[in-house]
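Asks: got a sequence here, can you build the structure:
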Amino acid sequence: MIDHLTLKVRDIQASIDFYSKALAPLGYVAKAHHEPTIGFGAGDDGAHSDFYLTPSEDGAGSPVTHIAFRAADAATVDAFHREALAAGGRDNGAPGLRDYHPKYYSAFVLDPDGNNVEAVVDWSEAQG
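Replies: This next block holds a predicted model:
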């Protein structure tokens, strides 16, 4: 199990704005504020964050990273994709079924730094 992940980004505020909007349909909210690093986690009363953004030391950004966030259902994947595009993300795969596994429904966007961000219905538990 992964406890948390940190992305190094060129423009911390642009990334905070992007992820705040793009991850809202998945239930993520900004939680941990370790300036200039910010952590996102489940929108509950807990303090745990599992996804962090921090500025790159040289301002150049890091190599492209792939992150997959679990969604509750296909409608949530669709909402993620729509909100991520509205927040300035670039389409990298419209919502739909993939050939990876049966019932694997996901969408992909590129964030402001070109990281490949995915929302996916947990195909191993998907019904119908």
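
Asks: contacts, neighbours, all on C-alpha from now
Replies: Fine.

Asks: give me the distance from stretch 116-128 to the chain's centre.
Replies: Per CA atoms, centre = their mean, to the nearest Å, the displacement of stretch 116-128 from the mean C-alpha position of its chain is 13 Å.

Asks: to compare against the first, here's the next sequence to fold:
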Amino acid sequence: MIFDHVGFNVSDFEVSKAFYLQALQPLGIGIVAEGEGWAMLGKDGKGQFWFGSFGSSPGAIHLAFAAADRDQVRRFYGAAIAAGGQDNGAPGLRAQYHPHYYGAFVIGPDGHNIEAVCHQPEPEN
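Replies: Prediction:
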């Protein structure tokens, strides 16, 4: 990853917190630190994704989270839809990016395009 962390404001912290916790759980991402009106999410104690309610929400942005395998992409999509996300591209190959690009896209709170992506080929049986 080229960023240490990324953060932005959301219009409703509790709604966003509930959405991101449910949607990102299949990727092993959870709360690393939290305070009043803000949360830092990540893995293995490393907070890399921050959001809070300290100002206006930015215009729609795109966030792509790394998935270890295609099953995680599918589980992310199901969890994000169940959390109230709107379909913006069901799990599948996106060969226009590269032959093994497997991603799913959901519109979350504040209109952000949230993606889970795996760059690995499907394992051979």
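
Asks: helices along the second structure, start to end?
Replies: Applying DSSP state H to the second structure gives helices spanning 13-24, 70-82.

Asks: which bit of the first structure covers the longest one?
Replies: Per TM-score structural alignment, the counterpart of helix 70-82 of the second structure in the first structure is residues 74-86.

Asks: mean shift of that stretch relative to the second structure?
Replies: With mean CA distance after the TM-score superposition for the first structure, stretch 74-86 of the first structure departs from the second structure by a mean of 0.2 Å once superposed.

Asks: would you turn the helices of the second structure into JSON lines with mean neighbour count and distance to G89 of the second structure?
Replies: JSON lines is the format used below for the helices of the second structure (neighbours: other CA atoms under 10 Å; distance: least, CA to CA, whole Å):
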{"stretch": "helix 13-24", "mean neighbour count": "20", "distance to G89 of the second structure": "15"}
{"stretch": "helix 70-82", "mean neighbour count": "22", "distance to G89 of the second structure": "9"}
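
Asks: in JSON lines: the ones you listed, plus distance to N113 of the second structure.
Replies: Formatted as JSON lines, the helices of the second structure follow (distance: least, CA to CA, whole Å):
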{"stretch": "helix 13-24", "distance to N113 of the second structure": "12"}
{"stretch": "helix 70-82", "distance to N113 of the second structure": "11"}
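
Asks: among those helices, which is nearest E34 of the second structure?
Replies: helix 13-24 (10.4 Å; CA to CA).

Asks: which of the helices of the second structure sits closest to G111 of the second structure?
Replies: Of the helices of the second structure, nearest to G111 of the second structure by CA to CA is helix 13-24, at 11.0 Å.
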